[in-house]
Each structure stands twice: as structure tokens, then as C-alpha cells.
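**Q** what follows is a predicted protein model with its sequence.
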Amino acid sequence: MPEQFLFSLTIAGIYLLAGSVKGVFGIGLPTTSVTLMTMFIAPLEAIAINLLPMFFTNGYQFYKAQNHRQLLRSYWPFTVMLLLFLALFSVFAAGLGNDIIRLLIAISVISFAVNNLFVTKWTFQPKYDRFWQFSLGSLAGVLGGLTSLWGVPITIYLVMKQVTPRQFIDASGFLIFIGCVPLAIGYAATDILNTDSLMPSIAGVVTGIIGFKIGERLRPLLAPALFQKLLLWMFLIIGVRMLYSSLMG
């Protein structure tokens, strides 16, 4: 029991940090939490624990969105492809095993960091919007089903679309929140999601929401550009370390 309590306390601390990151930027909770958890637990265990905090924090973010109907109308192509491919690929995660999942997580984390650090000028003409929604929505579903991290394609799409900061926060919250449903079904069907992950996951929900509220309050007080760069460099270093461990281990 003391070991389980200490483990849940550690997870709670990770989600306090991850929630704060999400409160400041609107994204980053799954990337932060899964990246840190995989430093001391198996990747499949990490993505199971991550599901509930990801669902509730993004549900809260979606609840606070300015126009829910407009989000559905604007992003339905991305949503349809995301849900379809999440449902299809989530059932394959358990069969891949921890080593392959660790490698995929490393690639996702490195891609997330590199995209946000170095690739910021991509744009597309409005007439190609549906093409990019269908293609990046599909990619998000594949990555998300296998790793529970589908923020990279969402970020790429929204940056290319040149949305406002508020639109970015609302859309990313919606697309991550709604994707948790097929992911949970797939992970439960393959026993990735089970009762063993429940207590640390609940701890992550509580502190994740607290962290999110803290991040919201800190947002106007911080130098967001500097904080974001430091965070992304941390992701990049950890991601490279994970990639090296996956390939050499």
C-alpha cells in the first residue's frame, strides 16, 4: 500500500506539471506526462494512466470553448478521420509491445518538439482545408491509437491554418477530448486499460485540472515564448534519449 500511494503521489506531481503546461499553452499535457512517466514505468502502463487525465482536462477545455457548434462545423472532416483511425489502430497498441511503443512515443515527442521549435511557417490556401483535415486527421488517428499522443498533427494543422490563439486552444481541446472515447474502447478491449491504472489515473485527473487552472492564471504573467522554448528543448532532449534507448536497448 505505501508503494502504491507513493506511485500515485508521483503521478499526481507529474500531472500537476503537465496540467500547468496545458493551462499556459492549451496543449502539452499528454506529451509532458507520458514523456516523464516512461522514464520509470512501461510505455503501455503510461498511456493507460494518461487516458482519464487527458479526457477530463480536455473536456474542461472544450467546455470553456466559445462556440461549440462552430467547432463541430469547422472541424468535422478532421474529427471523422481521427475517430475512425483511433478506433482502428488502438487495438494494435498492446500487440506491438513496450519497445515499439517507446520508439513511437520517442518519434512523436521529437516531432512535436521539432515542429514547434523550427517549423512555424507552413500555410495552405483555404480551398485545401478539407484535404489537410482528412490527411492530418488520419495521421492523428494512427499516431493516437498506437501511442495516445495525437497532438503533433493537430498542432501542424492549426498552425498551417493560422488560427488565433483562442481558436487554437478551443480546437485542440475539442479534438483531443472527443478522440479519447474510441481510444478508451480500444484500450479496454485489449486490456491496456484496466483497474491497475485507475488510482494513479484518478490522482492525475485531480492534479491535472488543478495544474490547468494554475497554468491559466500564469499565462498572462509568464514570458510564454521563452517558457515554450525551454519546454520544447526539454521534450527534444528526452525524446532523443528515449529514441536512443529504444534503438540500442
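**A** Great, that's in hand.

**Q** going forward, measure contacts and count neighbours with C-alpha atoms only.
**A** OK.

**Q** three-state assignment of residue 122?
**A** coil (DSSP: H, G, I helix; E, B strand; the rest coil).

**Q** surely it is in contact with residue 157?
**A** No - taking contacts as C-alpha atoms under 8 Å, residue 122 lies outside contact range of residue 157: 9.1 Å.

**Q** middle-most residue in this protein, spatially?
**A** Taking C-alpha atoms, centre = their mean, the centroid of the chain lies closest to residue 30, which sits 3.5 Å from it.

**Q** tell me which element the residue nearest to residue 54 when sequence neighbours are not counted falls in.
**A** With sequence-adjacent residues excluded and distances taken as C-alpha to C-alpha, 6 or more residues apart in numbering, residue 54 is closest to residue 30, at 6.5 Å. Assigned by DSSP states H and E, residue 30 belongs to helix 29-37.

**Q** so what does that helix touch, helix or strand wise?
**A** helix 2-25, helix 43-63, helix 93-118, helix 224-248 (3 or more C-alpha pairs under 8 Å, 6 or more residues apart in numbering; DSSP states H and E).

**Q** alongside the first one, take a look at this:
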Amino acid sequence: MEQSETTFLIITAAFFVAGLVKGVTGMGLPTVAMGILGGLLSPLTAAALLLIPSLVTNVWQLLAGRHLKALLLRLWPMLAAISLGTLAGSVLLASGETDRTTVALGLTLAAYSAYTLLARQHRVPPGWQAWASPVVGLATGLFTGATGVFVIPAVPYLQALGLERDELVQALGLSFTVSTIALGLALFLHGTLPMADLKASMLAIAPALAGMFAGQALRTRISPSAFRRGFLLCMLGLGLEMALRPLFFP
């Protein structure tokens, strides 16, 4: 089998697995896709590939609830800061310095996985949210722009707001949608978003949606918490491997 065909199959499988995780847990598509593809492609190319399937699945998740207006009014400072932070942080991802971006991606995956596995659930006091939202948004944007991963620290923060389950799922979809659009705009402005990558990204929609539907069907037959722990342990190992790779293969 030619290398291009092998790469295509790996990319297809990566987005199916990423969609599967999202279908079971409600999140994780960009995290899993970047984690798997980051070992095969440069983080910049991997980030470009995830744009369209991430946008489609997150808009789907965003529009599935009834709380959009209330969430926009509550979260707009965080969302605006995510956009600004992504534009600033994308300088690293667009630089093409593969070693630095791979290490940054690995550390982000490992930090997110370890935090989610070990940290206790906290609550953000209502009085803190006026200043915490833009700070969290800016930090999330910087990480998104530098690594292509949208989760740190937005996901722990949203989980700490005390939202109902349906509200949380929709809030995650809203945050990820804004992050995806901001990342795509940032890569475009840096001139690092080739049409070939966008076409390949469109082809990734089908396996991502297939995986998401399979994950939603699987959710009723397995323990989501056990599945989530296994997924986080895999991401932790993958993140550590990516962060340490330049030390062993300089």
C-alpha cells in the first residue's frame, strides 16, 4: 500500500475514533484528533484538518439545546477573549516550528488528562465570573492558537459553573465552535491554511459523524465514566510521549 493511501486510512480512522469519543462523552473530537494526528503530521497540518469536522460536529451540538441565548449572554466575555487569545497564540502554531508545537501540544494533552483524572470538582463563585470568564477565555485562546486543542482551561471552567447537564453540553459546543472559527481565521490570516488541507478536512466530516453516531449508540451500552477514564489515560500517555519525543529523537 502506498504511503499516501496509508496516511489517508490513518486520518480516516483518527476522525472516526475522535467522533466515537465525542459521541460517548460529548466532547473530545479535536483533542483525540490532534493527539493521534500529531504523531503522524505536523501540528499545523493536523489543526487545519480538524477545522471542518470539528465545526460541523460542534455546531450540531450547539444547536441541539434550548439555552443558546442565555449562554451567549452569560459567556460572551469568555468567547470574545477566546477569539483574541487564539489570534495571538496562533503565532507559534503558524511558525512551522514542529518541535516546539509538538511539545506544547503534548504538554497540553497531558495536563488536561491529568487534571481531569485527579482534580476534584470545584465551583466558581458567581461573584468571580465577571473577571474569571475573560481570563479563562484568553488562556484558552492562547492554548488553542498554539496547539489546536480547545479544552484548557475552558472545559474545567465550564464544568465549575454549576450548569445543568444539557446546558453544559450546549455551552461546550458553543465554546468549541467559537474556538474552531477563531483558529481557522487565525491560520487564514497567517497564510497557513492551504486549500488542499481544507478539502481534506471536508473529507473528514463523514468518518467524524459516523464515529459520533456510533458513540451515541454505544453510550447506552457501556459506562460513560469508565470509557472516559480509559480515554483520558490514553491521552495522558500520548501527551507525555509527544512532549518527551524531542528529548529522545532530537
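**A** It's in. What you see is a predicted model; the values in this text were computed from it and never measured.

**Q** got the contact list for the residue nearest to residue 54 of structure 1?
**A** 18, 50, 54, 148-149 (C-alpha atoms under 8 Å, 6 or more residues apart in numbering).

**Q** quick one: neighbours of residue 114 of structure 2, just the number.
**A** With neighbours defined by other C-alpha atoms under 10 Å, the count for residue 114 of structure 2 comes to 16.

**Q** again but with residue 156 of structure 1, I slipped
**A** Residue 156 of structure 1: 20 neighbours (other C-alpha under 10 Å).

**Q** aligned to it, what sits in structure 2?
**A** Superposed on structure 2 with TM-score structural alignment, residue 156 of structure 1 falls opposite residue 156.

**Q** that match - nearest residue in space that isn't next to it in sequence?
**A** The spatially closest residue to residue 156 of structure 2, leaving aside those adjacent along the chain, is residue 116, at 7.8 Å (C-alpha to C-alpha, 6+ apart).

**Q** and the one you found, how many neighbours does it have?
**A** By other C-alpha under 10 Å, neighbour count at residue 116 of structure 2 equals 16.

**Q** over to residue 9 of structure 1?
**A** 16.

**Q** residues touching it, list them.
**A** Here residue 9 of structure 1 is in contact with 200, 203 (criterion: C-alpha under 8 Å, 6+ apart).

**Q** report the separation between it and residue 84 of structure 1.
**A** 35 Å (C-alpha to C-alpha, to the nearest Å).

**Q** which SS state does residue 193 of structure 1 fall under?
**A** Applying three-state DSSP: residue 193 of structure 1 is coil.

**Q** let me know whether it touches residue 184 as I believe.
**A** Yes - contact criterion C-alpha under 8 Å: residue 193 of structure 1 and residue 184 qualify, at 7.2 Å.

**Q** what's the match for residue 202 of structure 1 in structure 2?
**A** Aligned partner of residue 202 of structure 1 by TM-score structural alignment: residue 202.

**Q** which residue is the nearest non-sequential neighbour of that match?
**A** In space, and not counting its chain neighbours, residue 202 of structure 2 is closest to residue 52: 5.8 Å by C-alpha to C-alpha, 6+ apart.

**Q** again, but for residue 244 of structure 2
**A** residue 103 (7.2 Å).

**Q** what about the one you found, neighbour count?
**A** 21.

**Q** hmm, residue 247 and it touching each other?
**A** No - counting by C-alpha under 8 Å, no contact exists between residue 103 of structure 2 and residue 247, whose distance comes to 10.1 Å.

**Q** which helix or which strand is home to the nearest residue to residue 194 of structure 1 once chain neighbours are set aside?
**A** In space, and not counting its chain neighbours, residue 194 of structure 1 is closest to residue 188: 6.6 Å by C-alpha to C-alpha, 6+ apart. Taking DSSP H and E as the criterion, residue 188 of structure 1 maps to helix 165-189.

**Q** now that helix on structure 2. Mean distance?
**A** Following superposition, helix 165-189 of structure 1 is found to deviate from structure 2 by 1.4 Å on average (mean C-alpha distance after the TM-score superposition for structure 1).

**Q** give me the mean distance between the helix or strand following that helix and structure 2.
**A** Sequence order places helix 198-218 as the next helix or strand after helix 165-189 of structure 1, per DSSP H and E. By mean C-alpha distance after the TM-score superposition for structure 1, the fitted helix 198-218 of structure 1 averages 1.8 Å away from its aligned residues in structure 2.
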